[in-house]
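Colleague: Quick one: sequence and predicted model below, then my questions.
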Amino acid sequence: MASESVYVEHCKGINGLDKIILRENRGFSAEVYLYGGQVTSWKNERREQLLFLSSKAIFQPPKPIRGGIPICFPQFGNMDSLEQHGFARNRLWSVDPDPPPCSSHASARAFVDLILTHSEEELKIWPHRFEYRLRVALSPAGDLMLTSRIRNTNTDGKSFTFTFAYHTYFSVSDISEVRVEGLETLDYLDNLQNRERFTEQGDALTFESEVDKIYLSTPTKIAILDHERKRTFELRKDGLPDAVVWNPWDKKAKAMADFGDEEYKHMLCVEAACVEKPITLKPGEEWKGRQEISAVPSSYCSGHIDPRRVNFTG
């Protein structure tokens, strides 16, 4: 059990909520709250925070936690009778007592397996039985890896359909100094214009106003370059064809009680997602979706590689 205490620590977080701290030898760390199955912190070997968490985040159920990586399931957006972005992000998850083997994280020693299943409360609003298994892992190199497995456990023979996103809030020095590479020339749905479809025209994405777009048929790798910090986030994904890009900008920031008025300048959401074509599972079927993020010096990425030509490393 000695190694367990080095890499994985179960403890209490804000307002007494249960959380798990993952640590790697070189100083990388991540924190996961059982409330929401939500990553709220990811730090590099210099203890720098890589994810954005609002200073006004409310760690009080049933309010979702503003920042980190909320899980959007069984829907992304606000379309059905369900609450916006579904219920997974404001339910209490459990540590999975019987996790499946996870070959993609074979080298990771710092990881936790969580599980969320239907409850009587959920069945009233979404009448389907399911098992959602989530593994959050920190690689020896400090990469943050999330693997979701969602299984239809209905006993009535019914299929169910869902949409999904890892609603990742990246911490950036200044939104006006950030660019996103890998989404050029792609079609997107603009949530600010009733999900009308457009084609991205720019060389790379830069930001000077509110943005809320769902990019379609995206590559397995997207790069988020923070020029001021000379840091690039690499987002790699599998099973998630879409990518959501969101920043509320000044007016919407001021309208959110759990978000600081000026905090939009220091965050950008780039999310591995499946939104345009929902996933349908028959009873017994399982879907798997993965996201890995790493932080590297910008010189490694900018101008040296084409994000569209980099294969997902499994």
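Modeller: Yep, it's here.
Colleague: Please count neighbours and contacts with C-alpha atoms only from this point.
Modeller: OK.
Colleague: Val296: neighbour count?
Modeller: Around Val296 there are 15 other residues, counting by other CA atoms under 10 Å.
Colleague: what about the strands in the stretch 151-300 of the chain?
Modeller: 160-166, 169-171, 178-181, 187-190, 196-199, 211-215, 221-226, 231-238, 242-247, 267-281, 286-297 (DSSP state E, counting those that start in this stretch).
Colleague: Compile those into TSV and extend it with columns for distance to Asn15.
Modeller: Supplementary listing: these in TSV, determined by distance: least, CA to CA, whole Å:
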stretch	distance to Asn15
strand 160-166	24
strand 169-171	22
strand 178-181	34
strand 187-190	37
strand 196-199	41
strand 211-215	32
strand 221-226	33
strand 231-238	31
strand 242-247	28
strand 267-281	24
strand 286-297	28
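Colleague: and here's the other structure:
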Amino acid sequence: MNHSAAAGDQRAAVEIMKDKNGIDQAVLRNTRGASVQVSWHGGQVLSWKTDRGEELLFTSSKAIFKPPTAVRGGIPICFPQFGNRGLLEQHGFARNKIWVIDDNPLPLQPNDSNDKAYIDLLLKPSEEDLKVWPHSFEFRLRVSLAADGNLTMVSRIRNISCKPFSFSFAYHTYFSVSDISEVRVEGLETLDYLDNLCQRERFTEQGDALTFESEVDRIYLSSSDLIAVFDHEKKRTFLIRKEGLPDVVVWNPWEKKSKSMVDFGDEEYKQMLCVDGAAIEKPITLKPGEEWTGRLELSVMPSI
């Protein structure tokens, strides 16, 4: 089953195992000892650790790890919609499905070194999915961990039906932070955003950096491809680089909403922040045979 790692590569490792519910998952390790855990349930990254074993993603202590519930934390994939509309479940069905190993993955790039560990997963619609969203597609996902500890996710969605379809998409990334009131986000200055707390009314960001003192649920539009999340207390900065993903979702449920969520601790909003690379405002439309690629690269660095 380790055929998804580079052939003969002993340095970067991919280990496949089952969780307590019998669902396959992979642990990717690079040469320095950093790791990423990916579940076939939702193609979801559940953990991303530094070479010192420090967890960089938030997962709720009350998260439910049993399908068909999506796991509260890590990086759920929202497809074919973000939000709650029509017959589709909130944030679409991709995060609740069991994916499979992709036997026809992307070729490696010439600059990919043997120090990279990666896994390729595939999602195709079931008959049940086609009843609520009648479009045939192939969704290929590569999750990779580089020698420098960076986590990259590349999604390729191909239309294999005979008519066009449109979708929205997000990598719903839960970052682990020391204290939400000590965090700031840069790279969103002067952008317009849709505020989900005000019926998606459109506003313009006035601040130099985004800081948090109450519930936030916004979709920033047409952002640059680099966003930074500064955690002052932990003296570390997350860098979010993205391609094919024009929008950025920023979400923290704060106190009142946290208490209404069964799979989220009442005080856990203090230790997390979602900042998503996304394509929401202008849905992606694919003609038959067309393919879309959305790429997210996450890195972490010490900050002063």
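Modeller: Okay, I see it. Here the structure is a predicted model, which is why all the values come from computation and not from measurement.
Colleague: Post the TM-score for the overlay when you can.
Modeller: Laid over one another, the chains give 0.95 as their TM-score (TM-score structural alignment, normalised by the length of the second structure), with 297 aligned residues with a CA RMSD of 1.3 Å.
Colleague: hang on, the earlier thing: tell me which of the strands of the stretch 151-300 of the first structure is the most buried.
Modeller: For those, average neighbour numbers computed from mean count of other CA atoms under 10 Å are highest in strand 221-226, which has a mean of 25.
Colleague: for that strand, packing partners?
Modeller: For strand 221-226 of the first structure, the elements it packs on are strand 178-181, strand 231-238, judged by 3 or more CA pairs under 8 Å, 6 or more residues apart in numbering; DSSP states H and E.
Colleague: so the shortest one corresponds to what in the second structure?
Modeller: The counterpart of strand 178-181 of the first structure in the second structure, using TM-score structural alignment, spans residues 183-186.
Colleague: Mean per-residue distance, that stretch versus the first structure.
Modeller: Once the two models are superposed, stretch 183-186 of the second structure sits on average 0.3 Å from its counterpart in the first structure (mean CA distance after the TM-score superposition for the first structure).
Colleague: returning to what we had before: any idea which of the strands of the stretch 151-300 of the first structure gets closest to Leu53 of the first structure?
Modeller: Minimum separation from Leu53 of the first structure across the strands of the stretch 151-300 of the first structure (CA to CA) falls at strand 169-171, 7.5 Å.
Colleague: what residue of the first structure matches up with Ile64 of the second structure?
Modeller: Using TM-score structural alignment, Ile64 of the second structure pairs with Ile58 in the first structure.
Colleague: residue contacts, its match?
Modeller: Residues near Ile58 of the first structure by CA atoms under 8 Å, 6 or more residues apart in numbering: Pro64, Ile65, Arg66, Asp258.
Colleague: so who does the residue lying closest to Val172 of the first structure once chain neighbours are set aside touch?
Modeller: Using CA to CA, 6 or more residues apart in numbering and skipping the chain neighbours, the partner closest in space to Val172 of the first structure is His266 (4.9 Å). Contact analysis of His266 of the first structure by CA under 8 Å, 6+ apart lists Phe52, Ser171, Val172, Ser173, Asp174, Ile175.
Colleague: mind listing the strands for the stretch 1-150 of the second structure?
Modeller: Using DSSP E, counting those that start in this stretch, strands in the stretch 1-150 of the second structure cover 13-18, 24-29, 35-39, 44-49, 77-78, 100-101, 117-123, 137-145.
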